[in-house]
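>>> Turn this into a structure:
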Amino acid sequence: MAADVPRNDRFLRALRREPTDTTPLWVMRQAGRYLPEYRATRGKAGSFMGLATNPEFACEVTLQPLARFDLDAAILFSDILTIPDAMGLGLSFEAGEGPRFARPVRDAAAIHALAVPDMDGELRYVMDAVRLIRKELGGRVPLIGFSGSPWTLACYMVEGQGSRDFARVKAMAWSEPALAHALLDTLARAVAAYLVAQAHAGAQALMVFDTWGGLLGPAPFREFSLRYMAQVVATVKADPACRGIPVILFSKGANGQLEALADTGCDGLGVDWTIGIGEARQRVGHQVALQGNLDPAVLRATPAIVEREARAVLDAFGNHPGHVFNLGHGITPEVDPDNVKVLVDTVHAHGRKIRAA
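Take a look at the predicted model:
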C-alpha cells in the first residue's frame, strides 16, 4: 500500500531530487485553527485530544485543507506527544497553556520504567487514522506521517509542560548524561517503531520534528539530538516496509548543523526562516532535498507581500531539483485562509516560470 504512486507525486519526486514541473508545496500545521471548518470539527470532538485520538475526526481535518487549496501532500493530523502519552505520562492540554504531563520523568526509576509502546495497542488509533486517510485520499497526493524527535519528546517529558528553555532536561544532560542517554535511547527506539508502523499503515513519507534541537549548543546537539535522529533514520531505512519512503528531518534553530543533519542518511531537511534557502542549498549541495522556508508571519501580511516573499524564496533556491516549498515553522491561528490560497497559487505559478526560464 505504501508503495502506491499517487496521481500527484511532485512532493515525492522533489524529495528524490528529481525534476518536477513546478515546486511542490505543503504547509506545516496546514490542518489547524486558522480554518473555520477545523474549528467546527474540533468543537464536535470536544477537545484537542478527542480530535487527535478519533480516527474519523483526524481524517476529516487532515483532508480539510486539501479541499480548499491545491496542496501537493497531506500530513497526518496528530500530535508529537502521542508517544509519551502512550507511555503513561498522562497528557492533557490546558486552554492557553499547551500540553502538560501529570507524571513527568525526572529520576532513574521513572526513566528505566519506560518501555516502547505497543503500536497495535496504545497507538492503534494513529495507525487507524493513517489507514483511513489513505483510503479517503484515493491516491490524490502522498500522505506524510511524523513523530517528534527523541530530544524534543524528552524536553516535554522531563519538564512536564512547555518551556522557553527546558532547563530541567538540559541540566540532566549535563549532570546525569548516562540517565539522559537512557531516556533518549528508549525514545529513539519508540520513534523508529512508531514511524515504521505508520509506513506499514500507509504513510508515504515520514518526518521527524526536532522542535527544540536549537536550544542546544553544537557539541550537545550532536550528542543528545543528532545522534538519536541518526539512529531513528537508520532503523527506519533498514525496515523493508520503508524501502523507498523518504525521511525528512526538521531541526528548528539548528542551521549551524545542516551538514551534520544531511549526513544522517535522511532524504530531506526542513529549514526554518532564519537562514536563506539559497545558502542552505549551497551548504548541502545535492546530498538532500530542502523543505522551507517562508516566515509564517508573512501570511499575516497583505496578499501582495505574500506573493513577493514566496517568489523571493523560490528565486533564492533557483532552478535546481530538490525543493519542497513550506513555511519555516507552523502556520499560526490568525492567518486568513485566503492568504494561504495566494501562497499556494503563487508557488506553483512562479515555480513553473523558473523551470521555463
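>>> from here on, contacts and neighbour counts on C-alpha atoms
OK.
>>> where do the helices sit along the stretch 51-200 of the chain?
Taking DSSP state H, counting those that start in this stretch, the helices of the stretch 51-200 of the chain run over residues 55-68, 82-86, 108-112, 124-137, 150-159, 167-175, 177-201.
>>> For Thr346, find the nearest of these.
helix 55-68 (15.1 Å; C-alpha to C-alpha).
>>> re the thing from before, Ala280 is nearest to which of the helices of the stretch 51-200 of the chain?
Ala280 lies closest, by C-alpha to C-alpha, to one member of these: helix 150-159, at 22.9 Å.
>>> For the closest one, buried residues please.
The neighbour-count check on helix 150-159 (16 or more other C-alpha atoms under 10 Å) flags Pro150, Trp151, Thr152, Leu153, Ala154, Cys155, Tyr156, Met157, Val158, Glu159 as buried.
>>> Over to stretch 181-196?
Residues of stretch 181-196 classed as buried by neighbour count (16+ other C-alpha under 10 Å): 181, 183-196.
>>> quick revisit: redo the buried residues of helix 150-159 as TSV? Include distance to Arg17.
Formatted as TSV, these follow (distance: C-alpha to C-alpha, whole Å):
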residue	distance to Arg17
Pro150	27
Trp151	28
Thr152	28
Leu153	30
Ala154	33
Cys155	33
Tyr156	34
Met157	36
Val158	38
Glu159	39
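>>> To compare against the first, here's the next sequence to fold:
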Amino acid sequence: MTEAPADPRSLPADHPLATGTTASAPLVQAYRGVPPAITPVWFMRQAGRSLPEYRELRTGLGMLEVCLDPALASEITLQPVRRHGVDAAIFFSDIVIPLRLSGIGVEIQAGTGPVFDRAVRTAADVDALVAAGVPHAEDSGFDPIREGVRRTVAELGATPLIGFAGAPFTLAAYLVEGRPSRDHLAARRLMHADPEAWARLMAWCADVTGAFLRAQLLAGASAGQLFDSWAGSLSRADYIRHVAPASARALSWARGLTAPDGSRVPLVHFGLGTGAFLPEMRDAGADVIGVDYRIPLDEASRRLHDAVPLQGNIDPALLGAPWPVLAEHARDVLRRGRSAPAHVVNLGHGVPPDTDPDVLTRLVGLVHEAGAE
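I've put the predicted structure just below:
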C-alpha cells in the first residue's frame, strides 16, 4: 500500500502562498490563528443548487461528469465568490471523486447521493480493494483536478481557494453501505466484527483521499479541509480507536506542505455531530476545527482550551428565517467566536438547496460589518 509522505515538501514556486498572493488574506490569517481586520466568511456548499447560474450550467450533465471537467468545475467554484463576495472559494468537486479515479464504480443519483456498483462487506472485499493500490497526488488521473484548481486560482487573485476531501470514515461508510445510510450499521458492524479488515479499509481510504487533497494543494489551493460527514454516528471510544488514526493518516498527506517562509498550508477538520471528540479531531493534525450547529462556539472553544482557531457555525435552518432572527443569530455566533484565537464564519453544515441567494449575500455583508467592530 502507498504510504503517506513523511517528509516536508515545499510548495511550488508559483503557488499563491509561496508568492504571497494569498498569504495575507483574512481567511489564511484566521486559519493561522491571527485575527484579521475583518472576520472572514464562506459557506459550505456555497457553490451548488442554491444558485440559479449553477442550475443553468448543470442542465443535462451528471454531477461526476461536471466535477471532472476542469472548465466547468472552475466556473462553478467561482460563481459564489462573484455573487456573494465571500472570503474564500472552495473547489467544486465531490468526496467520491478519488474513489472514482481509483476505478470504483460509483454514480451520484439525484435525490439519493453516491451509489456504488457493489458494497465492500467482507475481508476479501477489502483485500481486493487494497490490492488495486491508490493513486499518488502526482498521478495523471488527477490531471482534471489540478487543471480545475489552476484555472480557478488564476481567476481568484488574492482570494484563497480551499481544497477539500472526505474523511476516511465517511468514505468507508459509503463503501461498506454501498449507498447513503441513516445509521451506518453495516460500517459499524464491520468495524467491530473484523477490526483488522476495517483498519486496512480505513488506511486505504486515508491514502486515496489524502492524495486527492494533496493534489489540490500542490496545484494552488491555499488551505485544505477534511470533511467527516458521518462520524457523528460513532461513540467517542470508537472514534478514538477505529477512526482517528486514519484521519491523521489522511491529513499527513498535506501536513508537510510549506511555503518559502516556513509556514504550513493550514488544514481544517470538520465533522457533523462530532462535538464529543473535538480535541481528538484537532490531535489528528488540524490547525482549525470546524464546528457544526449543535454546540455553541464558546463551548467548542472551551473544549479545545481556547487555543484553536474555529470555523462555524450558523445554523443552516435559520437561512430561511426572518432576517432579524438570522441577523441576531449571526451576531451571537460572532460574539461566541471571539473566545477562540481566530474565527472564520461558516454554517454548521451546508447551504440548503432552497436558500435564497440574496440572503447569503446579505449575511456576508453583516459578518464583514459586525466582525470589524
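>>> What does the TM-score come to for these two?
The TM-score (TM-score structural alignment, normalised by the length of the first structure) is 0.94; 351 aligned residues with a C-alpha RMSD of 1.7 Å.
>>> quick one: Glu309 of the first structure and Ala297 touch, right?
No: the criterion here is C-alpha atoms under 8 Å, and Glu309 of the first structure misses it with Ala297 at 11.0 Å.
>>> all helices of the stretch 251-357 of the first structure, in order?
258-262, 277-284, 303-317, 337-356.
>>> what's in contact with the third one?
Read that as helix 303-317 of the first structure. 276-278, 281, 293-294, 298-299, 323, 325, 339, 342-343, 346-347, 350-351, 354 (C-alpha atoms under 8 Å, 6 or more residues apart in numbering).
>>> Identify each buried residue in that helix, please.
Neighbour-count burial for helix 303-317 of the first structure [16+ other C-alpha under 10 Å]: Pro303, Val306, Glu307, Glu309, Ala310, Arg311, Val313, Leu314, Phe317.
>>> Quick check: the aligned residue for the third one in the second structure?
Same thing as Glu307 of the first structure. Alignment note (TM-score structural alignment): Glu307 of the first structure maps to Ala327 of the second structure.
>>> Next: the last one.
In the second structure, the residue paired with Phe317 of the first structure is Gly337, using TM-score structural alignment.
>>> For Leu25 of the first structure, which residues are in contact?
By C-alpha under 8 Å, 6+ apart, the neighbours of Leu25 of the first structure are Phe11, Leu71, Asp72, Ala73, Val324, Phe325, Asn326, Val344, Val347, His348.
>>> To which residue of the second structure is the second one aligned?
The pairwise alignment with the second structure assigns Leu71 of the first structure to Val86, based on TM-score structural alignment.
>>> Distance to Thr264 of the first structure for the buried residues of helix 303-317 of the first structure - can I get that in JSON lines?
Output for these, formatted as JSON lines (distance: C-alpha to C-alpha, whole Å):
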{"residue": "Pro303", "distance to Thr264 of the first structure": "38"}
{"residue": "Val306", "distance to Thr264 of the first structure": "33"}
{"residue": "Glu307", "distance to Thr264 of the first structure": "34"}
{"residue": "Glu309", "distance to Thr264 of the first structure": "31"}
{"residue": "Ala310", "distance to Thr264 of the first structure": "29"}
{"residue": "Arg311", "distance to Thr264 of the first structure": "30"}
{"residue": "Val313", "distance to Thr264 of the first structure": "25"}
{"residue": "Leu314", "distance to Thr264 of the first structure": "26"}
{"residue": "Phe317", "distance to Thr264 of the first structure": "22"}
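>>> From those residues, pick the one nearest Cys266 of the first structure.
Phe317 (19.7 Å).
>>> re earlier: now, among the buried residues of stretch 181-196 of the first structure, which is nearest to Val141 of the first structure?
For these, the nearest to Val141 of the first structure is Leu195 (19.1 Å; C-alpha to C-alpha).
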